[in-house]
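S.K.: Pasting the sequence and the predicted coordinates here, then a few questions.
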Amino acid sequence: MRGLTTLIFSVATAVAAVAVAAVASAPAAQAAPGTPVLRYSFDQATPSDESGHGHALTTRAVRGGSTLAVAHGTGQALRFPKHCSGQKCPRVVLQTASTDELNPGTGPFRYGATVLLPKKQTTKGQNILQKGYSHAGGQYKLQVDGKAGRPSCVLVGTGRHVIHQARSATSVADGSWHSIECHRSGAVLTVTVDGTVRGTAAIPANLSVSNAAPLSVGGKGAYADNDQFQGTLDDLWVARD
């Protein structure tokens, strides 16, 4: 009987250890600091803005581009098309309507997402989220750069064409989940990966971002050279400090 009790205890201990390891390896959902003005968990069949601000997403796609809902933690995430080069590749993005509420102006703000990107899916550049363009009206953007798969945060001021970029010193293209946050505070732009600051950039303290573009998720738009994101995306948000 003592041997049976010992065996049961050993099995229970092993099961508990496995359970703890599984929980430890599962990425925690990224909580948006500050006051969220946009948030998507992608847990619904049709993604809705869980910040309460009503920024609905519309799918824009060409050549059969689509997203696929996949399990992630207790909910789900969105998988974007795999790597494909050429003019006939599927492309897809999700976009909000144009709204001034998502323009931070000169104020402090944050934005981020949780991503999974395999090493073999990296390209010269993949956009996770962006609002605006570098040539007009200013821009803020979160992207994954180059074959190394390093995330970076980008700001371009309204009426200016200088690109300010805070690039992470570490890669996120390893097939695991990573949370990425961009933070603009005064004259500093910071990129944080999994809770650790990985890069900073100096920016003009009066830099302002205000444009009429929609916020675009997964690429610049639904066309060939759109810097298509080619991984899996979850918990995307924008917040004001």
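M.R.: Perfect, thanks for sending it. Numbering: from 1, shown residues only.
S.K.: going forward, measure contacts between C-alpha atoms and count neighbours the same way
M.R.: Will do.
S.K.: The residue nearest the centre of the chain sits in which helix or strand?
M.R.: Per CA atoms, centre = their mean, the C-alpha nearest to the average position across the chain is that of Ala113, at 3.1 Å. Using DSSP states H and E, Ala113 maps to strand 109-116.
S.K.: got another, please set it beside the one above:
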Amino acid sequence: MLLSMLMMSAGLSMGTPVPITIARYDFNGQNGLVLDDSGFGHHLRIVSGHGGQVRLVVHGTGNAVAFPAHCELTVCPHVALQSPGTADLNPGARDLAYGADVLLAPAETSKGQNVVQKGYSKTSSQYKLQIDGTAGQPSCVLVDVRRPGIRMVRSSVSAADGRWHRLRCERAGSRFEIYVDDVLRGRTRIPAGLAVANNRPLSIGGKGAYRDNDQFNGALDNVWVRIG
């Protein structure tokens, strides 16, 4: 609804491809862990289990948010930052871009760590940015609302080297790409009509607070979603 109202106020129809940053988090405000800097009000809440916590760390001249360290115990801390579920964060079949700055050490990798996602691959449509496996390779995922099946593009380089990297997933029509530090590192084709629409929250750092949450174990900054 917010996206529709903004486009109408600018004299544009919903069919007009106007890129709009619908959510952005730089963790620098007074309410650094929850404030949506885009102005659309998709503020985050902390969901946690088994003592999971997030904390602010210095990144450049501002802050980033750090998640629990890698854990191989039977019960590990789990935490994620989640917005309310809202249709404004659903791109449908429109162009979509999303990303984050990430810091992950080589020893902090695991089979899969979620950076940002909306929806689930098995029970709804989805868009997601994750870091896969011990090699720490970022990948982007799309799942269509009508035809379930994971569409993935994986980076040819790792992002788990103890340095900050800027990751970006970009979908334009049937083109689906991943960028690391603004360099194209992977490309694939997807159905032009692929659509993502679900009532799930935008989730940062993990699926949620439950055991199988694909916990991110590094630090994140400048998380964003752009539609159009």
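M.R.: Okay, I see it. Since we're looking at a predicted model, the values are computed, not measured.
S.K.: Which position in structure 2 pairs with the residue nearest to the centre of structure 1?
M.R.: Using TM-score structural alignment as the criterion, Ala113 of structure 1 maps onto Ala100 of structure 2.
S.K.: what's the answer for Val188 of structure 1, then?
M.R.: Aligning on TM-score structural alignment places Val188 of structure 1 opposite Arg175 in structure 2.
S.K.: and the closest residue to its match other than its chain neighbours, how many residues sit next to it?
M.R.: Nearest non-adjacent residue to Arg175 of structure 2, counting by CA to CA, 6 or more residues apart in numbering: Arg189, 5.0 Å away. Using other CA atoms under 10 Å, Arg189 of structure 2 has 15 other residues around it.
S.K.: Also the one 3 residues further on?
M.R.: When neighbours are defined as other CA under 10 Å, Ala192 of structure 2 has 14 of them.
S.K.: do the same with Ala97 of structure 1
M.R.: Neighbour tally, Ala97 of structure 1, other CA under 10 Å: 14.
S.K.: Return the residue of structure 1 aligned against the residue nearest to Arg175 of structure 2.
M.R.: Checking TM-score structural alignment: Arg189 of structure 2 goes with Ala202.
S.K.: need the contact list for its match.
M.R.: Neighbour list for Ala202 of structure 1: 164, 187-189 [criterion: CA atoms under 8 Å, 6 or more residues apart in numbering].
S.K.: which residues in structure 1 does stretch 56-68 of structure 2 align to?
M.R.: Going by TM-score structural alignment: stretch 56-68 of structure 2 matches residues 69-81.
S.K.: Please give the element, helix or strand, for the counterpart of Phe42 of structure 1 in structure 2.
M.R.: Residue mapping for Phe42 of structure 1 onto structure 2 gives Phe27, with TM-score structural alignment as the criterion. Counting by DSSP H and E, no helix or strand carries Phe27 of structure 2.
S.K.: Using the three-state scheme, assign the aligned residue in structure 1 for Cys140 of structure 2.
M.R.: Counting by TM-score structural alignment, Cys140 of structure 2 corresponds to Cys153 in structure 1. Put simply, Cys153 of structure 1 is strand when judged by DSSP: H, G, I helix; E, B strand; the rest coil.
S.K.: Having no further points to raise, I will conclude here.
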